[in-house]
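Trainee: heads up, no residue letters with this:
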């Protein structure tokens, strides 16, 4: 794996010499940024925060990316751009850790921890999706983790759980805009440290996470010592949250084993079934994930046809526009539904699902 470039932060300032090399290699007409700006603007690309500039020019596009793991005999991993229908031309994952946590920030995908033959790791691997994709090493976690949970909020990554044995750094954060970014442990309640993490998400400015059968909220703005920032989440949210959950337009959506999608409205403190989509969602016990693609609720699953002789992997996904009718509940409209056949073994599985912008 390449060493990190000499950026002054992880969401990088591009040194002039690196930017010149990039611009020299890519014709203006073929570059997603340069094709949208005049030649006089090109000098700006030699300065600060390339992806921020791209976003301000509306050149970045929310993109649904799947990390596909193939069976043990081939032991490989690929990234698929699902809503563009092709594989990313990125390099293979340098170190194929299992059970790592994953988050996307702009065009960067962070893989945190994981394990190799049962040995947890504190390695952080970063995939830059621009210009074909390239892997870098990020700052190591304070402690080794597997099956952790991670979220991004206000310029920071927050990772929780997965420590074996229990650690004082059960939760920690990384400021991506620091000049010398390092993971900083967060004071956490001891009773959480032996619980398995099942996921976390950002809701109303808080990190909401499920540890074991306990759902709790962490408010970074209230972190003043002695764990005052950690509070139990609303009981109603606790009752309805399953492992697969995502926030879309401030509604928490979860998928259950009956094939139903339910949504939690924090203002009403109430779960409601998303009506009108039951016939389009299968009753899958595994391999289902949810994502927020620019305000559209996406449901993605590995197609399972029992008795089929299909040798390649197939992924089904639907895009759902949900209307919140208040007391009348949540109503969904299917915007698209398609099956994508992949040139991968049928036993492959979806390891991670993120929405990046590039």
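Mentor: Yes, it's here. All values reported here derive from a predicted model rather than from experimental measurement.

Trainee: from here on, contacts and neighbour counts on C-alpha atoms
Mentor: Noted.

Trainee: where does the residue lying farthest from the centre of the chain sit relative to residue 119, distance-wise?
Mentor: In the chain, the residue that sits farthest from the middle, by CA atoms, centre = their mean, is residue 40; the gap is 35.8 Å. Distance from residue 40 to residue 119, counting by CA to CA, to the nearest Å: 52 Å.

Trainee: quick one, strands of the stretch 251-358 of the chain?
Mentor: In chain order, the stretch 251-358 of the chain shows strands spanning 251-255, 261-265, 270-275, 288-293, 296-302, 312-324, 330-345, 349-357, with DSSP state E, counting those that start in this stretch as the criterion.

Trainee: next, the one to line up against it:
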């Protein structure tokens, strides 16, 4: 008598379990993302048709993150100028070839196509998330507005974003872990005292700060101690995942992880500054009215002067970063046959720390990058990686 032999299925995978969808067959998605990072942006529209996963991986924020991991990004300065009562933007970048870094002619400074950020309102504030520049608020007929515009530097696309909860003029904005925080400024309405909360005996104001989570896509109010909300913030930056906002007499620091505030008091904090700060290696750099550059080392809680040879008196200074170096832009008026003109000058400085902790600066290059009509000024300087 022959024996019955039970035939078992060749695979134990349940029929109900869908097959794993990978970006590239037989390759881990982590490796596939690295390959996608090398795809030039002009090919994205075609390549994104491969699948929904490819379309998601080629989204500006995801693609920018991948290129950051590969160190393939090229940093550019997006500079906003005020010419009479009109605002215009210029893009400033340079070659990535280290052998050409000292060549003063090795850069480009071009305008946006058709001036895509067509915001002519004053008092707007700006922040960068991925490849997008966000513009928040400003004024319309002297009334703070809650408009949000986004300009995608990788696609030249200008869109209207989700409106803020409150209209704001001259606020400050920063980005931490894909979350945008906007705080302070002149508000379109009084903060509702009925919404205030008391935590550990401290009254917290709702609405002085609000946040926009990129993944969620909505604005939310952030509770703020009443003593903080009464302060007028003039500028801000991010160091080690914390937001540092400057007031008249000190720094206020916000920790997004715990949503807690602290205050840094220092005699140096009361010094008068020009423009916005720039951050390099945990040091916040400012241009003082006396013409010198000073840095605040957050980790060591000390102020240091950057030792570098610059013109003693600089007008309308704006400080930024480009390829790991400090960039200082300022205006200088001079007479021409056609009247008074304003030269926009850019100095790129390589910063190093000496053994005694002093900050030394080496001027890599210096030249005029633009010439504008009289009374023009540079008002914003943003770094964007593409």
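Mentor: Perfect, thanks for sending it. Source: prediction; values computed, not measured.

Trainee: How alike are these chains, TM-score-wise?
Mentor: For these two chains in superposition, a TM-score of 0.78 is obtained (TM-score structural alignment, normalised by the length of structure 1); 311 aligned residues with a CA RMSD of 2.7 Å.

Trainee: hang on, the earlier thing: mind listing what the residue farthest from the centre of structure 1 touches?
Mentor: Contact partners of residue 40 of structure 1, counting by CA atoms under 8 Å, 6 or more residues apart in numbering, are absent.

Trainee: hang on, the earlier thing: I'd like to know which of the strands of the stretch 251-358 of structure 1 lies nearest to residue 44 of structure 1.
Mentor: Distances from residue 44 of structure 1 to each of the strands of the stretch 251-358 of structure 1 were compared by CA to CA, and the smallest falls on strand 349-357, at 20.0 Å.

Trainee: Read off where that closest one ends up in structure 2.
Mentor: Correspondence between strand 349-357 of structure 1 and structure 2 is established over residues 377-385, with TM-score structural alignment as the criterion.

Trainee: What mean distance separates the matching stretch from the matching residues in structure 1?
Mentor: Compared with structure 1 after fitting, stretch 377-385 of structure 2 has a mean deviation of 1.4 Å; criterion: mean CA distance after the TM-score superposition for structure 1.

Trainee: tell me how far that stretch is from the chain's mean position?
Mentor: Averaged C-alpha coordinates place stretch 377-385 of structure 2 at 9 Å from its chain's average position (CA atoms, centre = their mean, to the nearest Å).

Trainee: got the strands of the stretch 251-358 of structure 1 as JSON lines, with distance to residue 150 of structure 1 and mean neighbour count columns?
Mentor: Below are the strands of the stretch 251-358 of structure 1 laid out as JSON lines (distance: least, CA to CA, whole Å; neighbours: other CA atoms under 10 Å):
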{"stretch": "strand 251-255", "distance to residue 150 of structure 1": "17", "mean neighbour count": "23"}
{"stretch": "strand 261-265", "distance to residue 150 of structure 1": "21", "mean neighbour count": "22"}
{"stretch": "strand 270-275", "distance to residue 150 of structure 1": "24", "mean neighbour count": "19"}
{"stretch": "strand 288-293", "distance to residue 150 of structure 1": "15", "mean neighbour count": "21"}
{"stretch": "strand 296-302", "distance to residue 150 of structure 1": "20", "mean neighbour count": "21"}
{"stretch": "strand 312-324", "distance to residue 150 of structure 1": "24", "mean neighbour count": "19"}
{"stretch": "strand 330-345", "distance to residue 150 of structure 1": "28", "mean neighbour count": "15"}
{"stretch": "strand 349-357", "distance to residue 150 of structure 1": "12", "mean neighbour count": "21"}
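
Trainee: Make TSV from those strands and add distance to residue 239 of structure 1 to it.
Mentor: Output for those, formatted as TSV (distance: least, CA to CA, whole Å):
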stretch	distance to residue 239 of structure 1
strand 251-255	11
strand 261-265	10
strand 270-275	9
strand 288-293	19
strand 296-302	21
strand 312-324	21
strand 330-345	18
strand 349-357	25
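
Trainee: To residue 146 of structure 1, which of those lies closest?
Mentor: When these are compared (using CA to CA), the closest one is strand 349-357, at 13.6 Å.

Trainee: residue contacts, whichever residue in structure 2 pairs up with residue 89 of structure 1?
Mentor: Residue pairing (TM-score structural alignment): residue 89 of structure 1 is matched to residue 113 of structure 2. Under the criterion of CA under 8 Å, 6+ apart, the contact partners of residue 113 of structure 2 comprise residue 156.

Trainee: if I look at residue 113 of structure 2, how far off is residue 133 of structure 2?
Mentor: Here the criterion is CA to CA. By it, residue 113 of structure 2 lies 15 Å from residue 133 of structure 2.

Trainee: For the counterpart of residue 158 of structure 1 in structure 2, which non-adjacent residue is closest in space?
Mentor: Residue correspondence, TM-score structural alignment: residue 158 of structure 1 in this structure matches residue 181 in structure 2. Take residue 181 of structure 2 and drop its neighbours on the chain: the residue closest to it by CA to CA, 6 or more residues apart in numbering is residue 211, 4.4 Å away.

Trainee: Residue 179 of structure 2 versus that neighbour, what's the distance?
Mentor: To residue 179 of structure 2, residue 211 of structure 2 is 7 Å away according to CA to CA.

Trainee: Alright, I will stop here.
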